[in-house]
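Undergrad: Predicted model and sequence below, questions to follow.
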Amino acid sequence: MKQTSKIFVAGHRGLVGSAILRHLRALSYTNIITCRHAELDLTDQAAVNAFFDAEKPEYIFLAAAKVGGIMANNTYPADFIRENLLIQTNVIDAAYHHGVKKLLFLGSSCIYPRMAPQPMKEEYLLTGPLEPTNSAYAIAKIAGIETCRSYNRQHGTHFVPVMPTNLYGPNDNFDLFSSHVLPAMIRKFHLAKLASQGNFEAIDQDEARFGPIPDDIRTSLSSSQEIPKVTLWGTGQPRREFLYADDLADACVYLMKNYEETELVNIGTGRDHTIRELAEKVRDIVGFKGEMVFDTSKPDGTPKKLLDVSKLEAIGWQAKIRVDQGIQKAYEWYASF
């Protein structure tokens, strides 16, 4: 991939795509294509083919996807499987028909079995049952991996599936009805801090920027308690690995330039933390002085999710940003609005 190569970043406004776009620009790539959803609906096959006819990209980072946390995945499984299957199938097929040199397909670590041995190696794919709360999304991503493999085998394409661990950073989704665990924590603790300061005007401004506040959280913020409690889902015991989005972007560009094979590659840090430990880090960084409680009636999800990144490290890449540094950066971005 040269500095002047024509590169399409699909999903450039999301957490992953925006990080890849920032990284490419920082490295002085000068011929980057982006397209907003209002301009191009990737679930529309005819529109995707017309876009490829007009733009003729050489390299693709396929970061566009419908994503969300446990609640969103569990509530809207049909939306998650349908939209993701359409997006990835349309882009991968168009990439083949238009002679794209290389495509990186961004998946998710939820493809691995719920009780997979830890850390999870690439070969553990399809060796056991999935986590039920996000199985529809996981099956869509598994289909994307097989689509890449099938096109490579039948048509000699160079389509590479990469599976990142849990991600966070600038342009994350902070909507409390659909966000992943870390951005949800950041927002909950920030709102509680504002409430403890009596800054309800800032809470209203936050709601206008990042989406509605659920009724139960709104009630706790406006209670007579001087400092509201922050309630988090589950027991706090599951272990999760988190990768800052800019580290992921660096890994993706590195693989696009240096990885000549086509088999699946995990992208992560190789280190995990309990949800409680992460919550304590977020609480301290946000500066919230109140109590946090765990609602054990809510699901935990998979007990442990840690990727084996030995293959990625053998290729020559390692994560650079520690989780406390990343949370600080993510909070600064969120609080800057």
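TA: Received, thanks. What you see is a predicted model, and the numbers here were worked out from it, not measured in a lab.
Undergrad: contacts, neighbours, all on C-alpha from now
TA: OK.
Undergrad: Is the residue sitting nearest the centre point of the chain in a helix, a strand, or coil?
TA: Centroid-nearest residue in the chain, with Cα atoms, centre = their mean: L167, separated by 4.6 Å. The three-state assignment at L167 reads strand, by DSSP: H, G, I helix; E, B strand; the rest coil.
Undergrad: okay, pairing it with this:
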Amino acid sequence: MARELNQKVFVAGHRGMVGSAIVRRLQALGYTRIVTAGRDTLNLLDQQAVQAFFHEQKFDQVYLAAAKVGGIQANNAYPADFIYENLMIQANIIQAAHLNDVDKLLFLGSSCIYPKLADQPMREEALLTGTLEPTNEPYAIAKIAGIKLCESYNRQHGRDYRSVMPTNLYGPHDNYHPENSHVIPALLRRFHEAVQRGDDELVIWGTGTPMREFLHVDDMAAASVHVMELDDAIYQANTQPMLSHINVGTGIDCTIGELAKTIASVTGFSGKLTFDSSKPDGAPRKLMDVSRLKALGWQASINLEDGLRDAYDWYVNNVQQARTH
């Protein structure tokens, strides 16, 4: 698809880490009609409000980055909230887009859609081939439903609704809450506070041996716009009607121990790293197969150390506004 900078684009979830990165990317490319709406002006759980908003605005494109997200503890504590709110947000936006003749939509999912014991690296074909990770199953099922919503509107109504599934994301506007954050923001915060206190040791849960893949959110935004802008013929040649989602990642992973050492360097922590093997490790490895995305002409460009420095700089400069409570 040729880039049309005067298209009217709605980014749902613009205050989140991914949505804000997509807005930055679109602005950098020269898009001039980017529309956003915070919770104070639009409740995405309200079907009638979403319908009225779409009817009034007449969008050309929609990026569906809005979601209720959280770490393992939050997913365990509030499973009903996670499945209900995500299902409603997705259904309301996709249906409103269709009814108001929006032909281009990009849905952002999560790598947790894949089975807990999926072969590594995880290919798109692994979807629905096994049991999900129990701790975030409600969230994962909602995200799978989002993929199938897009596929179903494409099949029945001829829409062009696409889906991208990112690996573990990090970067500016991340969540640094002590209980609900993911591994990178959690470690960045802990190392930062350890340096401030002058600690000479930092204890990390688990053995440090599990391997994880991490993608800077600016790379995720670049990939999202790239997939949205792909010519139909190229996109269709690399996807299938019933397998339309595309993995987004670096294709490179590292151990949690290696990640911790890099974060220690980035934050200036010079003390001892101790791994508490009595605490759970989780899955031994989670790596995305990104060959389909590479065939579509995109690959990540921000290496982990540079990305961590960028994320840490943002945290230090925005610690008062960062989601830390």
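TA: Arrived safely. Being a predicted model, the structure only gives us computed values, none of them experimental.
Undergrad: so what corresponds to the residue nearest to the centre of structure 1 in structure 2?
TA: For L167 of structure 1, the aligned residue in structure 2 is L169 (criterion: TM-score structural alignment).
Undergrad: same deal with E201 of structure 1?
TA: Aligned against structure 2 by TM-score structural alignment, E201 of structure 1 finds no counterpart at all.
Undergrad: Please, where are all the strands along the stretch 101-250 of structure 2?
TA: Here the stretch 101-250 of structure 2 has its strands, by DSSP state E, counting those that start in this stretch, at 104-108, 160-166, 168-170, 201-205, 211-216, 245-248.
Undergrad: Out of the ones you listed, flag the one nearest I263 of structure 2.
TA: Across those, the minimum distance to I263 of structure 2, taken as Cα to Cα, is reached by strand 201-205, at 11.9 Å.
Undergrad: Any idea how far the closest one is from the middle of the chain?
TA: Relative to the centre of its chain, strand 201-205 of structure 2 is centred 27 Å away, using Cα atoms, centre = their mean, to the nearest Å.
Undergrad: ok now do the residue nearest to the centre of structure 1, which residues does it touch?
TA: Counting by Cα atoms under 8 Å, 6 or more residues apart in numbering, L167 of structure 1 touches F242, L243, Y244, A245.
Undergrad: Scan those and report the most crowded one.
TA: The most crowded member of these, judged by other Cα atoms under 10 Å, is Y244 (28 neighbours).
Undergrad: Pretty sure that residue sits against D324.
TA: No: using Cα atoms under 8 Å, Y244 of structure 1 makes no contact with D324, being 10.1 Å away.
Undergrad: For the match of L167 of structure 1, which non-adjacent residue is closest in space?
TA: Once its chain neighbours are removed from consideration, L169 of structure 2 has its nearest residue in L215; the separation is 4.9 Å (Cα to Cα, 6 or more residues apart in numbering).
Undergrad: Tell me the counterpart of A49 of structure 2 in structure 1.
TA: Alignment of A49 of structure 2 against structure 1 is given by TM-score structural alignment, with A47 as its counterpart.
Undergrad: quick one: contacts for its match?
TA: Under the criterion of Cα under 8 Å, 6+ apart, the contact partners of A47 of structure 1 comprise L40, D41.
Undergrad: Can you tell me the element it falls in?
TA: A47 of structure 1 is part of helix 45-55, with elements assigned from DSSP states H and E.
Undergrad: what's the mean deviation for that helix versus structure 2?
TA: For helix 45-55 of structure 1, the mean distance to aligned residues of structure 2 following superposition is 1.0 Å (mean Cα distance after the TM-score superposition for structure 1).
Undergrad: what's the matching range in structure 2 for the next helix-or-strand element following that helix?
TA: Tracing the chain C-terminally past helix 45-55 of structure 1 and defining elements by DSSP H and E, one meets strand 59-62 next. Structural correspondence for strand 59-62 of structure 1: residues 61-64 of structure 2, per TM-score structural alignment.
Undergrad: quick one: buried residues of the matching stretch?
TA: Of the residues in stretch 61-64 of structure 2, Q61, V62, Y63, L64 count as buried by neighbour count, 16 or more other Cα atoms under 10 Å.
Undergrad: Please consider this matter closed, and thank you.
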